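**Q** No letters, just coordinates:
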């Protein structure tokens, strides 16, 4: 048979490590998630009003939120890609 046989327990440990990295990522932080939810649920579309709502709740401003997205999107995508790849490898190895 061609290819290598992978140990499910090793792959599961690697997946757990990737999940930990995702949890520790800045885009997964409680403050960023709460600010995203606040912006999404805001009826006002004026940035100054949204900034005021965010500041009242002690959350990052719209500008800070944008900077976090710009700086973190690439690494966030790569981590989730690794996670999907590990999940597929575990599924194949378990067969």
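**A** Noted; the coordinates are in hand. Just so it is clear, the model here is predicted, and its values are computed rather than measured.
**Q** switch to C-alpha atoms for all contacts and neighbour counts from now on
**A** Noted.
**Q** What is the neighbour count of residue 33?
**A** Taking other Cα atoms under 10 Å as the neighbour definition, residue 33 ends up with a count of 15.
**Q** close enough to count as contact, it and residue 27?
**A** Yes. Under the criterion of Cα atoms under 8 Å, residue 33 makes contact with residue 27 at 7.2 Å.
**Q** contacting residues for residue 6?
**A** By Cα atoms under 8 Å, 6 or more residues apart in numbering, residue 6 lies in contact with residue 93.
**Q** and the comparison structure, right after this:
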């Protein structure tokens, strides 16, 4: 029974990892935007917007929208992943 349960959990983990990779919050342009925003922190929104536009990345408003609409589901996926990992760890002990 534990082997079947382990297989099911591993399949679920693989599914969760794929959903995290495909999540809009994890899109390459969004990740690059967050890096630029962090890099130019303290230089003002106008400077950040210029840098984002120069690189063809979503602006601050678009990033805010992505965070507002996607962060909750992204967090749920990570919590679900952690639960599955904890169950797998308990099966190993």
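**A** Structure received. Because the structure is predicted, anything quoted here is derived from the model rather than measured.
**Q** what's the burial count for the equivalent of residue 82 of the first structure over in the second structure?
**A** Matched to the second structure by TM-score structural alignment, residue 82 of the first structure sits across from residue 80. Residues lying near residue 80 of the second structure (other Cα under 10 Å) number 15.
**Q** Relative to residue 39 of the second structure, how far out is residue 80 of the second structure?
**A** Look at residue 80 of the second structure and residue 39 of the second structure: by Cα to Cα, to the nearest Å, they are 31 Å apart.
**Q** what does residue 11 of the second structure give?
**A** 37 Å.
**Q** ok, the aligned partner of residue 91 of the second structure in the first structure - contacts?
**A** Under the alignment (TM-score structural alignment), residue 91 of the second structure maps onto residue 93 of the first structure. Each residue near residue 93 of the first structure by Cα under 8 Å, 6+ apart is listed here: 5, 6, 7, 8.
**Q** so which of the residues you listed persist in the second structure?
**A** Comparing these with the second structure on both residues aligned by TM-score structural alignment, their matches' Cα atoms under 8 Å, the contacts found in both are 5, 8.
**Q** and the longest helix along the second structure, how far from the first structure on average?
**A** Secondary structure of the second structure per DSSP state H: the longest helix is helix 60-92. Taken over the aligned residues, the distance from helix 60-92 of the second structure to the first structure averages 0.5 Å (mean Cα distance after the TM-score superposition for the first structure).
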